[in-house]
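the following block contains a protein sequence and its predicted model.
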Amino acid sequence: MKRHIVMIGMMGAGKTAVGSELARQLRVSFTDSDAEIETAAAMSVSEIFARDGEAFFRDRETQILARILQGRPGVVSTGGGAWMQAGNRELIAARGLSVWLKCDLVTLWQRVRQRSTRPLLRTADPKGTLARLIEQRYPTYAEADITFDANSNDSIETAARRLIAQIRREVPGLLEAK
C-alpha cells in the first residue's frame, strides 16, 4: 500500500471491525487509535474523559494519530470525534486516504445502545444525543476521500471486500505495492 487507509465515522459504524478485517485481507497492519490512547494513558477512553475531559483527550488523540501516521502504511481506525478536528484532517490528508463509514441513526443505535463504554452517550437521552452528533458531524465526515455505505447487514468479511473493491475503483493504484 502506498498510503494509510484511515477509517472515520460515528461510534458503531464499524471502523474497528471492518478496519481490522480490511487490514487482514490486505495483509497490512491495523491500528486502533483509541486503543493506542488507552495503552499510553493506562486507562480507558471513558476514564480519560471522566478524569481529564474531552479537550485533554482530543489533544492526546492528535499526538497518537500523528505518531501512527508516521509509520508504515496500514489501516487505522480513529475515534468518532477525531475527524472533527481540522488538524487531524490535515494529518490524515497528508499521509492517508480517509474512508467514512456512513450509517443511519437506526443502524448506529442498534449497534451502540447496549454498550456503556461510549462516554458521549452517557446522557438522559442517548438516542437523541446520537442524533445530534450525526447532525453535527455528517457535514464534516462528508469531506472524506471515500464514503462507504456501512448500513448493510453484510458480514464483516463481505463489507471489507466491498470496501476494497470501492477503493480500487475510486483510487486506482493505492493498494498496489510501491
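Looks like it came in fine. What you see is a predicted model, and the numbers here were worked out from it, not measured in a lab.

CA only for contacts and neighbour counts going forward, please
OK.

please, where are all the helices along the protein?
Ranges of helices in the chain, per DSSP state H, are 15-26, 33-41, 45-52, 54-70, 86-95, 105-112, 126-141, 156-170.

just say which of these is most tucked in.
Neighbour counts (mean count of other C-alpha atoms under 10 Å) averaged over each of the helices of the chain peak at helix 15-26, with a mean of 21.

and that one, what does it pack onto?
strand 4-8, strand 30-32, strand 75-77, helix 156-170 (3 or more C-alpha pairs under 8 Å, 6 or more residues apart in numbering; DSSP states H and E).

so which of these comes closest to residue 53?
strand 30-32 (20.5 Å; C-alpha to C-alpha).

longest strand of this structure?
When the chain is parsed with DSSP state E, its longest strand is strand 96-102.

got the angle between it and helix 126-141?
140 degrees (axes from the mean of the first three to the mean of the last three C-alpha atoms, to 10 degrees).

structure two is appended below for comparative analysis:
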Amino acid sequence: MNPAPHLILIGPMGAGKSSIGRRLAERLGLPFTDMDSAIEAHAGTKVTTIFDLEGEAGFRAREREMLAEVLHSPAGVIATGGGVVLAEDNRRLLREGAFVVHLDISVEGQLERLARDRTRPLLQRPDREAVLRTLAEERAALYADVADLRFSTDGMSAHEAALQLARLVDAKWQRSEAAA
C-alpha cells in the first residue's frame, strides 16, 4: 500500500480518467481536479491553443507546474493528462505524493471512445490508430512504473468503472493527510 493524500488517475487518452474520476471523487467524498481543465483555467485558454502557441514542450512545462500545485492542495482525486508520465520529475512526484491508479484501455477501445473527438492535439493526424499504438508502446512501461494499481476500463461505462474501482481503491489505498 502507498499511503498518500491524493488518488491520481493516469493512463492513455480515452481511458476515462476525467469521467470516472468525477464519479469516483463523489463516491469517496473528495474534491475532484481535472489537470487539463486546471491548466486551461490558469492559462485562460484551451489546451489545443497552448499546443498551437507553445508546442508540446510548452504544455508539458505547464503540466509539471500544475502537478506540483495540485499535490500540495487538500486531498482529492486528480485526473491527469495521458502524457504526465513522460517527465521523470512528474513520475517522482506521482510516486511520492499519490496513490496512483493506471486506467488502462485497448487501442480499439480508445478508437471507439475517441471516434468523434477532435479536441486532442496529439490526434490531429490522419492515422489515429497508428498514433494511439505508438503512444501506447511509448508510455506503457512509464504507467506501470508509477502505478500502485492497474484497472482496465475496456467495455465499461464510466458509472460501472467508478463503482468497481471505488471498491478496489477502498481495499488498497491508505489515505494520509496532505502535505502542508
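The structure has been received and is ready for your questions. Keep in mind it's a predicted model, so treat the numbers as computed, not measured.

mean per-residue distance, the longest strand of the first structure to the second structure?
Following the fit onto the second structure, the mean deviation recorded for strand 96-102 of the first structure is 0.6 Å by mean C-alpha distance after the TM-score superposition for the first structure.

which residues touch stretch 114-132 of the second structure?
Residues outside stretch 114-132 of the second structure that contact it (C-alpha atoms under 8 Å, 6 or more residues apart in numbering) are 14, 47, 48, 51, 107, 110, 111.

and with 7 Å instead?
If you take C-alpha atoms under 7 Å, 6 or more residues apart in numbering as the criterion, stretch 114-132 of the second structure is touched by 14, 48, 51, 107, 111.

just tell me what the second one corresponds to in the first structure.
Residue-level alignment of residue 48 of the second structure against the first structure, with TM-score structural alignment as criterion, gives residue 46.

so what's that match up against?
Neighbouring residues of residue 46 of the first structure by C-alpha under 7 Å, 6+ apart: 117, 118, 119.

what lines up with the first one in the second structure?
In the second structure, the residue paired with residue 117 of the first structure is residue 119, using TM-score structural alignment.

centre-most residue in the second structure?
residue 80 (2.9 Å; C-alpha atoms, centre = their mean).

identify the residues contacting that residue.
By C-alpha under 7 Å, 6+ apart, residue 80 of the second structure lies in contact with 9, 10, 34, 35, 36.

give the equivalent position in the first structure for it.
Match for residue 80 of the second structure (TM-score structural alignment): residue 78.

what of residue 159 of the second structure?
Match for residue 159 of the second structure (TM-score structural alignment): residue 157.

the aligned partner of residue 16 of the second structure in the first structure: neighbouring residues, count only.
Correspondence of residue 16 of the second structure to the first structure, assessed by TM-score structural alignment: residue 14. Look at residue 14 of the first structure: counted by other C-alpha atoms under 10 Å, it has 23 neighbours.

now do residue 175 of the second structure
Neighbours of residue 175 of the second structure under the rule other C-alpha under 10 Å: 17.

if I look at the residue of the second structure positioned farthest from its centre, how far off is residue 142 of the second structure?
Here the centre of the second structure is the reference, and by C-alpha atoms, centre = their mean the most remote residue is residue 126, at 24.6 Å. In this structure, residue 126 of the second structure and residue 142 of the second structure are 26 Å apart, going by C-alpha to C-alpha, to the nearest Å.

please apply the same query to residue 99 of the second structure.
In this view, residue 99 of the second structure and residue 142 of the second structure are 15 Å apart by C-alpha to C-alpha.
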